[in-house]
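Enquirer: can't give you the sequence, but here's the structure:
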């Protein structure tokens, strides 16, 4: 393989030369369309629409171009492409914010889960981006494998995190918006690193690194890429550590709640634990026997006596510690068993008594 057939060198020149205006127009149009599709998909909580935005987004090419410029020792071109990518990223965030503002989305509604999911990056996102970068770079070199390109585009998330950041800024969730932008930065750095490795492995490294100037440029670019990813890995490792321990605490608290309830039918709907803020939230559903619907009393009076023997705050402190503030939300549900002869039977004894809630 010669330098002339090293395909990404041509992609770099798309932002240069006599036809750069036409490429800029195409790039701007596709990026705008991708942001519009991604924003609407996130607002509607539609993963299918978000995938469509990933396929339309044109950001993969200039990011792979940065990797190619680093390998070729073209420091100036690599810097210009970085400026282009991050300027495009900033415009994507602004476009997403503007779209939500134009749509006049009520601020009081719940933020869609597809948006929230992109504001909690972890180490697994780095692994995904590394793999997608390898696939994208391989396809660029092996044009015969062009059918793999849509899969690489879907595998790495570039525009959706930027659109999520714009939506979260509209909702006033500045920290979550930062985390969504950080997910984009994770993908950005990982793609460059993995693409550099692919180009070094399959590309003309003997000719590329034959001059001192190119070797210096390559060393500088590779070192900066490693430093950038090192900072990202440090942040992601911390986030992954907290997420792992929060999941363990949530599972432990759910098990302890089931043990605390004993024979009383209690369904744990959701448990959230945040280690940094020392807060927890628990959603429960408590089943009441058939006769409870005829009782005229407060909800606290209907709660089974067993659940009042040990206050819930003691259960939460036992698992999480005394410095946590835990919010408990529970609902009651009338339940009964119906036999073959349509006879109504009470659920397992729940020891309902009157009294105040614990």
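Expert: Arrived safely. All values derive from a computational prediction rather than experimental measurement. Numbers count the residues shown, from 1 in each chain.
Enquirer: going by C-alpha atoms from here, please, whenever you check contacts or count neighbours.
Expert: OK.
Enquirer: tell me where the stretch 151-300 of the chain has strands.
Expert: 266-274, 279-288 (DSSP state E, counting those that start in this stretch).
Enquirer: contacts for the last one next, please.
Expert: Meaning strand 279-288. By C-alpha atoms under 8 Å, 6 or more residues apart in numbering, the surrounding residues in contact with strand 279-288 are 264-274, 302-304, 324-335, 350.
Enquirer: neighbours of the residue lying closest to residue 229 once chain neighbours are set aside, just the number please.
Expert: Distance criterion C-alpha to C-alpha, 6 or more residues apart in numbering; nearest residue to residue 229, sequence neighbours excluded, is residue 189 at 5.9 Å. Look at residue 189: counted by other C-alpha atoms under 10 Å, it has 25 neighbours.
Enquirer: and the gap between residue 189 and residue 175?
Expert: For residue 189, the distance to residue 175 equals 21 Å [C-alpha to C-alpha, to the nearest Å].
Enquirer: residue 240 against residue 126, yeah?
Expert: No. With contacts counted by C-alpha atoms under 8 Å, residue 240 stays clear of residue 126, the gap being 11.2 Å.
Enquirer: who has more neighbours out of the two?
Expert: Legend: neighbour count by other C-alpha under 10 Å for residue 240 and residue 126, higher for residue 126 (24 against 17).
Enquirer: try this one next to it:
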């Protein structure tokens, strides 16, 4: 029993699926609306639910397959559906964020504005799985899984957020991530289709003219270079944060650090500490130890707070704000521990 679509059968299936139907548009609008709410409320579960019902994968797969067999009609149909879906998605998400009372950028939104090389690797791996899963005749969870892993919905919603609030960084950063996912899923579909076609009667990837091949290669390079730079920057920043954490934890172990801010643009570390006064000689000794942590270039600034020190009005305000945050954090940690103890006691009863 044949469980996979042949190349010709799969092409006919794509032709049947690639239409701008009202039902598909309504499903897309619902999924975009749900994803926007999830991103706005910082809820991962809601965003995942939206990705499961999203129809965005079909035109991307159709575009890759059309390029692989050089079917211009299928390519045009896929582009038409994809363009319509992207336009509807942007409008719906922008409308939601425009009327939403919550205008702050959640961590879910911020995470979709700086793509890295890892997003490309995810798109490639997801595209390979998608090629295999989409050819199976029986129902499977591969294609929905690819939709979740490659995360096509959140970038579009984030771009809509940027459009709604007029933030160019969010708009173009999210669209860049969406383009990465689309292009590399499409490319894996081209290669996967070529491998799976074998001796098909349909035309092959070799029929792509030289201009189209150059165009695809140029697009890959243009997408990979910024993502690679972003990945290197992200890795260096994370390394720097870990080095600073170790430095502060060890060298200021005898003090209560109530505020710690690293200003990457100025390459400056500002600490607010409570405890015995630190002399300039002691501070200079601490600064000399920065090299052993790999942060010798970081400018260390220490704001000291002790009983004998008189604070100006600006520093007093900043100090009390910092103290309030510190107390709230500690109370929150204690409440969490109490709740955990009560849950354990209830389980024992």
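Expert: That came in fine, so what should we check first? As the structure is a prediction and not an experimental result, all values here were calculated from the model.
Enquirer: overlay them and tell me the TM-score.
Expert: Put the two chains on top of each other and the TM-score (TM-score structural alignment, normalised by the length of the second structure) is 0.74; 301 aligned residues with a C-alpha RMSD of 3.5 Å.
Enquirer: ok so, going back, just give me the match in the second structure for the residue nearest to residue 229 of the first structure.
Expert: Residue 189 of the first structure maps onto residue 183 of the second structure when the alignment is built from TM-score structural alignment.
Enquirer: kindly report the same for residue 89 of the first structure.
Expert: Alignment note (TM-score structural alignment): residue 89 of the first structure maps to residue 86 of the second structure.
Enquirer: which residue packs closest to that match, ignoring adjacent ones?
Expert: For residue 86 of the second structure, ignoring the flanking residues on the chain, the nearest one in space by C-alpha to C-alpha, 6+ apart is residue 156 at 7.4 Å.
Enquirer: list the residues that contact the equivalent of that neighbour over in the first structure.
Expert: Using TM-score structural alignment as the criterion, residue 156 of the second structure maps onto residue 162 of the first structure. Each residue near residue 162 of the first structure by C-alpha under 8 Å, 6+ apart is listed here: 89, 90, 92, 93, 96, 180, 181, 184.
Enquirer: what do you get if the cut-off is 10 Å, keeping everything else the same?
Expert: 35, 38-39, 88-97, 118, 168, 177-178, 180-185 (C-alpha atoms under 10 Å, 6 or more residues apart in numbering).
Enquirer: equivalent analysis for residue 181 of the first structure, please.
Expert: When contacts are counted by C-alpha under 10 Å, 6+ apart, residue 181 of the first structure touches 89-90, 93, 118-119, 121, 158-166, 175.
Enquirer: just the buried subset of the residues you listed, please.
Expert: With burial judged by 16 or more other C-alpha atoms under 10 Å, the buried subset of the contacts of residue 181 of the first structure is 89, 93, 118-119, 121, 158-166.
Enquirer: among those residues, which are located in helices?
Expert: Among those, the members found in helices (DSSP state H) are 89, 93, 159, 160, 161, 162, 163, 164, 165, 166.
Enquirer: now those residues in a markdown table, with distance to residue 344 of the first structure?
Expert: As requested, these are exported to a markdown table (distance: C-alpha to C-alpha, whole Å):
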| residue | distance to residue 344 of the first structure |
| --- | --- |
| 89 | 62 |
| 93 | 58 |
| 159 | 56 |
| 160 | 52 |
| 161 | 53 |
| 162 | 55 |
| 163 | 53 |
| 164 | 51 |
| 165 | 53 |
| 166 | 54 |
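Enquirer: among those, which two are most distant?
Expert: The most widely separated members of these, counting by C-alpha to C-alpha, are 89 and 164 (11.8 Å).
Enquirer: mutual contacts of those two, please.
Expert: Counting by C-alpha under 10 Å, 6+ apart, the common neighbours of residue 89 of the first structure and residue 164 are 35, 181.
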